[in-house]
Structure formats: structure tokens, C-alpha cells
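J.: I'll drop the sequence and a predicted model, then ask my questions.
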Amino acid sequence: MLRINNLQVAYGGIEAVKGIDLEVPEGKIVTLIGANGAGKSTTLRAIVNLVKSKAGSITYNDDELLGLDTTKIVDKGITLVPEGRHVFPDLTVIENLKIGAYMRKDRLDDDLKRIYGLFPRLEERSWQPAGTLSGGEQQMLAVGRAMMSRPKLLMMDEPSLGLAPLIVQGIFDIIKTLNQEGMTILLIEQNANMALKVADYAYVLETGKITKQGTGHELLADESIKEAYLGKSHRKN
């Protein structure tokens, strides 16, 4: 289980995350929703030590993560799919995938086969430069690259950003499939409706503070959430 207690992150004099607590139980999908600038991405980046935390603790299976080198965090089974995908455009698809396994010393054949099974388009384009892929294909590649480290906890930052609705549905189908196979997922997503539908549990982050939490089903039914994040206003008859 991933546990965050009283996490505080500041950029200069500005507090981006203001003492939040959250848990990601093993085998569950947990989502963090909120407006742009709420501190969602900062939270994920703090977990893998890409930004320094001002205070608090982050533990994974009771091991403290704060202060650990990012590679050691990956070695513990935590991987981040960053916002914007960040594939290596001049490298081929298969080279990008193999970079995801750079810490491994064993054979990669079975993992590549699994990823190609989930994303057949990647196999079709395995020797194509990643920069020539569509946005949806690059997102598939970013997820596949993260999976090559064999994570137990997969963190995804805005996986549907900039993608067509049909591609978005495909990405969420993959999220559900990975979870059904036993992977724990922490999801940040601008599409709150889709995120809450797949999430076992959800947190709402506003200006660096968690203002609401509950099951995905509970927050989908919450009128204030509908009005703020789901594009629906509540009217009494």
C-alpha cells in the first residue's frame, strides 16, 4: 500500500501541496481529480522524488520513499507515466520500450509480447520512430514503456490529455485490464467522469488541499462534483 501523510511541497514561496493525506491500497484504482494547478501532478512527482517535499511522509509497503533516488523507487515497483507522454521521438518504438527496462538484466521477450498483446499497434510500428506516431499511439507507448519495469504500482498523469474520445476509451479499457491483472493504479485525469467510473476510490484536490473523498460511485453521484467537474448543473424541479 502507498500511504501519504501530511505531504507538503512548495515551489519558492508558493505552496503547491498543503499537507495532504491519501492511501492507495494494493490492487485498487485510486484517482485524484481537480482543476489545473491544484497540485495533482506535483503529488505524483513528489512520490518518485522528482520534486522535493517540504514535509510529510510517503511510504510504500511501510518503506519510506522520501529522499530515495528515483531509480531506487522504480526498483521498489513504482513507475510514473508522465503527462505529455515524453517518448524519445528519434528512437524506434522498440527502443523506447527497452529503455523502460534499463534497470533489468533478464530477458525482455515475454514482456514485449505482453505489451504487444495489449497494444497491437505498437508491434505493427515497432521499428518506426516514436516521433512519427499519433498522440494515441504515443500514449500507448508511454504506458508500455512504464510496464517494462514490471511495476506493482503504476501512476498515470493525464493519460487522456489531447486524445480523441475513441482513443480515450481504449486507454481506459487498458487501465481496467491492467487492474484486473492485479496492478495497482494511481490515476490523475482531467476527464473526471471517466476516472470516477473506473476508480475504486477518489480524492478531490483543490489548491493543494484534499476537499472531498469517497468511492468513485459516491463522487459521481455528488451534485457539487457534477457541477464542478462533470459539466452538469443540478436543478430542482
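T.: Right, received. Where do you want to start? Numbers count the residues shown, from 1 in each chain.
J.: contacts and neighbour counts: CA atoms only from here.
T.: Noted.
J.: in which helix or strand does residue 57 reside?
T.: Per DSSP states H and E, residue 57 falls inside strand 55-60.
J.: and the next element down the chain from that strand?
T.: strand 63-64.
J.: and the contacts of that next one?
T.: For strand 63-64, contacts defined as C-alpha atoms under 8 Å, 6 or more residues apart in numbering pick out 57, 58.
J.: buried residues, whatever helix or strand comes next after it. List them.
T.: Downstream of strand 63-64, the next assigned helix or strand under DSSP H and E is helix 70-75. Of the residues in helix 70-75, 70, 73, 74 count as buried by neighbour count, 16 or more other C-alpha atoms under 10 Å.
J.: and the next helix or strand past the strand or helix carrying residue 169?
T.: With elements taken from DSSP H and E, the one containing residue 169 is helix 165-180. Sequence order places strand 184-188 as the next helix or strand after helix 165-180, per DSSP H and E.
J.: tell me the buried residues in that next one?
T.: Buried residues in strand 184-188 (16+ other C-alpha under 10 Å): 184, 185, 186, 187, 188.
J.: now do the contacts for the third one.
T.: Under the criterion of C-alpha under 8 Å, 6+ apart, the contact partners of residue 186 comprise 24, 29, 30, 31, 32, 153, 154, 155, 156.
J.: circling back to that earlier point, so which elements touch the strand holding residue 57?
T.: strand 2-11 (3 or more C-alpha pairs under 8 Å, 6 or more residues apart in numbering; DSSP states H and E).
J.: before we go on, here's another structure to hold up against the first:
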Amino acid sequence: MLAALAHIDTWIFDLDNTLYPARANLFARIDHRMTDYVARRLGLPWDEARVVQKGYFHRHGTTLTGLMADHGVDPHEFLAEVHDVEMDVLEQDAPLAAAIAQLPGRKLVFTNGDKPYALRVLDRLGLGESFEAVHDIHAMDLVPKPHASAYAGLCAAFGIEPTRAIFFEDMARNLTPAKAIGMTTVWIDNGSEQGPEVERAHIDFTVHDLAPWLQHIMEAS
């Protein structure tokens, strides 16, 4: 194990654009369906709905959080609709499964999506048996990353000591609260949408391709 990570006993992974590359464009399908939902619900032209949706995403952490706050949207209805996408752009990732299996300690998924969708993605990637649990948006009481309560709730639910945990995430802003409580942070810089003026000082490692990096740290000394 890489000496700088020898203390880590809990490995926490975001889902979308982290356990699969952003270039797969699976989340782009979900993103499009979210704009469709906003357009229909608010009676807006699609282009205007896109602006509203992105505004919610950047201000609240998720489109859903903004829609709940301003329009009383049912989260179960919204999540079921936007996650109703084909998974054909994802493939089994045997190297990633093997790399995760070698990591010493616990492995968890921490996602602003819901658990049924997360399990579909994991199964498609061949990671269905790789993780102890999925901590989803419902487990966060519908208050998503990057709100501090989401991270506190994760740690409380699984008895995590943050200073012994590492968090992998494609959204750089979602690493800030993790670093604030002592987690080691890894930014998966693979081209996913970031939003304006994202700080980088809270990032310990920047990774472009997850599986080779995990293999590297297990071989290093």
C-alpha cells in the first residue's frame, strides 16, 4: 500500500462519473430527463427549463433539492422518472472490480442518487458484490452532498472515523466537506460538469482513471 494511505480503513466512492467514466454519458441521459421533468412540471420551454435546472443544481447540490424547496416535488416520483434510463452504455469493468477487491477495509458507495438506481449501475459494471452498502439520497434525509449533514450522517450510520477514510468523487465541490472533517480526498477528473469557481485546495489526489490508480497504490510502498 502507498505509505500515505496506509492508515485508511474505509474507502468511500461516489457513483456517477466516478465508478464509470464521464465519457460513457450515462449521466447525460439522466440530466436530459431532469430538464424534461422541469419543463413539464413548470410549463417552460426546454431551453428555459435547462437554465432553471442547472441553477438548482449549482445552488442546492441537486436539481431535486431545488424542486422540492420551490415546488413541492415528490422525490420518489422524480427519482423514478429521471433514473428510468437504459444502461447499455456501461460495460463490465473487471479491472476495477479486482482493484476494489484488493483494498483493505470497508468499501461504501455514497451517492446523491437513490439505491435502486445505484444497484442497477453496480450490477451493470460487475461491482454488485464490491461494496458493503449504498448510502443514498434517502439515507441523507434528502439533503444531498455537498451539505455537511450528508457526510455527518454517513459517518454516523457506519461508524466511520473520518481521518481513516478516503472519499472518491468526480464533483470537486463535494470533496470540500469531506476534507473539512478529516477525510483524504480524491478527485476523479474525467470531464464531468463542475460548475463555476471550484476550489482545488481541498483535493489530496487527482486521478483521471480510477482502476489503474487503485492498482498503483496497492503496488506502491
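T.: Right, received. Where do you want to start? These numbers were taken from a predicted model, which means no experiment stands behind them.
J.: next, the TM-score between them, please.
T.: Once superposed, the chains reach a TM-score of 0.30 (TM-score structural alignment, normalised by the length of the second structure), with 120 aligned residues with a C-alpha RMSD of 6.0 Å.
J.: buried residues in the helix holding residue 169 of the first structure, which are they?
T.: Buried, per 16+ other C-alpha under 10 Å, within helix 165-180 of the first structure: 167, 168, 171, 172, 174, 175, 176, 178, 179.
J.: stretch 11-20 of the first structure now?
T.: Across stretch 11-20 of the first structure, burial judged by 16+ other C-alpha under 10 Å covers 16, 17, 18, 19, 20.
J.: state the pair within those that is farthest apart.
T.: 16 and 20 (10.7 Å; C-alpha to C-alpha).
J.: near residue 63 of the second structure, how many other residues are there?
T.: 21 (other C-alpha atoms under 10 Å).
J.: let me fix that, I meant to ask about residue 108 of the second structure.
T.: Residue 108 of the second structure: 19 surrounding residues under other C-alpha under 10 Å.
J.: again, but for residue 153 of the second structure
T.: 16.
J.: flag every buried residue along the host helix or strand of it.
T.: Element membership for residue 153 of the second structure (DSSP H and E) is helix 148-158. Across helix 148-158 of the second structure, burial judged by 16+ other C-alpha under 10 Å covers 148, 150, 151, 152, 153, 154.
J.: kindly reformat the residues you listed as JSON lines containing distance to residue 206 of the second structure.
T.: Output for those, formatted as JSON lines (distance: C-alpha to C-alpha, whole Å):
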{"residue": "148", "distance to residue 206 of the second structure": "22"}
{"residue": "150", "distance to residue 206 of the second structure": "23"}
{"residue": "151", "distance to residue 206 of the second structure": "21"}
{"residue": "152", "distance to residue 206 of the second structure": "24"}
{"residue": "153", "distance to residue 206 of the second structure": "26"}
{"residue": "154", "distance to residue 206 of the second structure": "23"}
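J.: from those residues, pick the one nearest residue 133 of the second structure.
T.: residue 154 (10.8 Å).
J.: list the residues that contact the residue nearest to that closest one when sequence neighbours are not counted.
T.: Closest residue to residue 154 of the second structure in three dimensions, ignoring its sequence neighbours and counting by C-alpha to C-alpha, 6 or more residues apart in numbering: residue 135, at 6.9 Å. With contact taken as C-alpha under 8 Å, 6+ apart, residue 135 of the second structure is in contact with 108, 109, 110, 111, 115, 154.
J.: would you mind measuring from the nearest residue to residue 207 of the second structure once chain neighbours are set aside to residue 58 of the second structure?
T.: Nearest non-adjacent residue to residue 207 of the second structure, counting by C-alpha to C-alpha, 6+ apart: residue 188, 5.0 Å away. Counting by C-alpha to C-alpha, to the nearest Å, the gap from residue 188 of the second structure to residue 58 of the second structure is 19 Å.
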